[in-house]
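Visitor: sequence below, structure please.
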Amino acid sequence: MLLEYFQMIDRITSVDMEAKVLEASSVVPDQSTVFEGHFPGHPLVPGVLLIETMAQASGILIMHTIDFARIPLLAGVKEGKLRDFVGPKTQLDIRAEIEHEGSGFAVTRAEIRSGGKRVANAQLTYTIIPFPTPELQGLIKGQVADMKKQA
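Guide: Next up, the predicted model:
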């Protein structure tokens, strides 16, 4: 997990195309400039970065279902809940499931657990558009392939 670069997923541990479920994991880094301001002496992962973590897992799942032909962009967060604090060195297990998709949008449910305890969950809505450049498409496909190799 590289908080400063918004690289929130370390490993994709499984993708079930039939069930439309993705599981991933990340470890919060011990040190990050994010922790200098959030909060000095008591470092916590900002809740918005937990939402981003779920959004990235869901986005990767959506791209798998469409063979990376288009890119999903987060359009809405419903029922978002931050249930516990997350600090440095915390192991995070992320799960995303597609609830509905079609006509250029998708809806997912995602959650993050740590030590079996749910720390965040949300329903996420995406608009799905063509990749703006072939270079971005290739970059994202490569990054996702690297995440799978880490498993």
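Visitor: every contact and neighbour count from this point should use C-alpha atoms.
Guide: Noted.
Visitor: roughly how far apart are the residue nearest to Phe35 when sequence neighbours are not counted and Gly104?
Guide: The shortest distance from Phe35 to any non-neighbouring residue, by CA to CA, 6 or more residues apart in numbering, is to Pro43 (5.0 Å). Distance of Pro43 to Gly104, computed by CA to CA, to the nearest Å: 39 Å.
Visitor: tell me where the protein has strands.
Guide: For the chain, the strands defined by DSSP state E occupy 11-16, 21-27, 70-82, 91-102, 105-114, 117-130.
Visitor: figure out how far the longest one is from the centre of its chain.
Guide: Here the centre of mass of C-alpha atoms in strand 117-130, compared against the chain's by CA atoms, centre = their mean, to the nearest Å, lies 8 Å away.
Visitor: other SSEs contacting it?
Guide: Counting contacts by 3 or more CA pairs under 8 Å, 6 or more residues apart in numbering; DSSP states H and E, strand 117-130 packs against helix 47-65, strand 70-82, strand 105-114.
Visitor: tilt between the first one and strand 21-27?
Guide: What that stands for is helix 47-65. 140 degrees (axes from the mean of the first three to the mean of the last three CA atoms, to 10 degrees).
Visitor: more neighbours, Pro43 and Gly104?
Guide: Taking other CA atoms under 10 Å, Pro43 and Gly104 do not tie; Pro43 has more neighbours (19 against 12).
Visitor: my read is that the more buried one contacts Thr33, right?
Guide: No. Using CA atoms under 8 Å as the test, Pro43 is too far from Thr33 to be in contact (10.1 Å).
Visitor: run this one through as well so I can compare:
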Amino acid sequence: MTATEIQKVLPHRYPMLMVDRVLELVSGERILAQKNVTINEEFFQGHFPGNPVMPGVLIVEALAQAGAIALLKMDRFAGKTPYFGGVDKVKFRRMVRPGDTLTLNVTLDKLKDNIGSAHALATVDGEKACSADLLFLIK
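Guide: As a prediction, the model looks like this:
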């Protein structure tokens, strides 16, 4: 999926849209996506001047948005809005900096009605940057 196609699925827009491309997608099961991190991101103005590092919470947000695409591509959730229900077991292993391509790999674990969970992994050049278990709600 291209950025334009992603915007037809996700309600997020600049500056909060954190997924640039979808490489693989099995609706309701898993997704492999990318976020191209550039120096033009607004958050780099203050995080941190002279030493730009992508905030960890935004890496988790990128993972959640990727997972949301996998859900929202299911017919029963098309046009709905995804919300965080919780985040567990978050670990940050590597700093993400301008010029990095963040690869977002999300596998949906459980789904009951409009609530579910997923395991998420973000990498840069094959190196683990962040992992988390996500809980979500679709309304």
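Visitor: if we can go back for a sec, including mean neighbour count and distance to Met17 of the first structure, could the helices and strands packed on strand 117-130 of the first structure go into CSV?
Guide: Putting these into CSV (neighbours: other CA atoms under 10 Å; distance: least, CA to CA, whole Å) gives the following:
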stretch, mean neighbour count, distance to Met17 of the first structure
helix 47-65, 22, 7
strand 70-82, 16, 17
strand 105-114, 22, 14
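Visitor: rebuild the ones you listed as CSV, extending it with distance to Glu23 of the first structure.
Guide: Shown next, in CSV, are those (distance: least, CA to CA, whole Å):
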stretch, distance to Glu23 of the first structure
helix 47-65, 8
strand 70-82, 18
strand 105-114, 10
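Visitor: looking at these, which is nearest to Tyr5 of the first structure?
Guide: Between Tyr5 of the first structure and these, the tightest spacing by CA to CA is seen for helix 47-65, at 11.0 Å.
Visitor: for the closest one, the distance to its chain's centre please.
Guide: Centroid separation between helix 47-65 of the first structure and its chain, computed with CA atoms, centre = their mean, is 3 Å.
Visitor: aligned partner of Ala96 of the first structure in the second structure?
Guide: Matched across to the second structure, Ala96 of the first structure falls on Val106, judged by TM-score structural alignment.
Visitor: now do that match against Phe43 of the second structure, distance only.
Guide: Taken as CA to CA, the span from Val106 of the second structure to Phe43 of the second structure is 24 Å.
Visitor: ok, the two, which is more surrounded?
Guide: Set Val106 of the second structure next to Phe43 and count neighbours by other CA under 10 Å: Val106 wins out with 28 against 16.
Visitor: contacts only, for the residue nearest to that one when sequence neighbours are not counted.
Guide: Of all residues not flanking Val106 of the second structure in the chain, Ala120 sits nearest, at 4.4 Å (CA to CA, 6+ apart). Contact analysis of Ala120 of the second structure by CA atoms under 8 Å, 6 or more residues apart in numbering lists 63-64, 104-107, 131-134.
Visitor: next: Asn51 of the second structure.
Guide: Not one residue lies near Asn51 of the second structure by CA under 8 Å, 6+ apart.
Visitor: surely the match of Ala96 of the first structure meets Gly28?
Guide: No. If you go by CA under 8 Å, Val106 of the second structure and Gly28 don't touch, sitting 10.6 Å apart.
Visitor: most remote residue from the first structure's center?
Guide: Largest separation from the mean C-alpha position in the first structure: Gly41, at 27.0 Å (CA atoms, centre = their mean).
Visitor: now which residue in the second structure aligns to that residue?
Guide: Match for Gly41 of the first structure (TM-score structural alignment): Gly50.
Visitor: now that match: how far from Ile31 of the second structure?
Guide: 34 Å.
Visitor: same thing with Pro82 of the second structure?
Guide: Applying CA to CA, the value for Pro82 of the second structure to Ile31 of the second structure is 15 Å.
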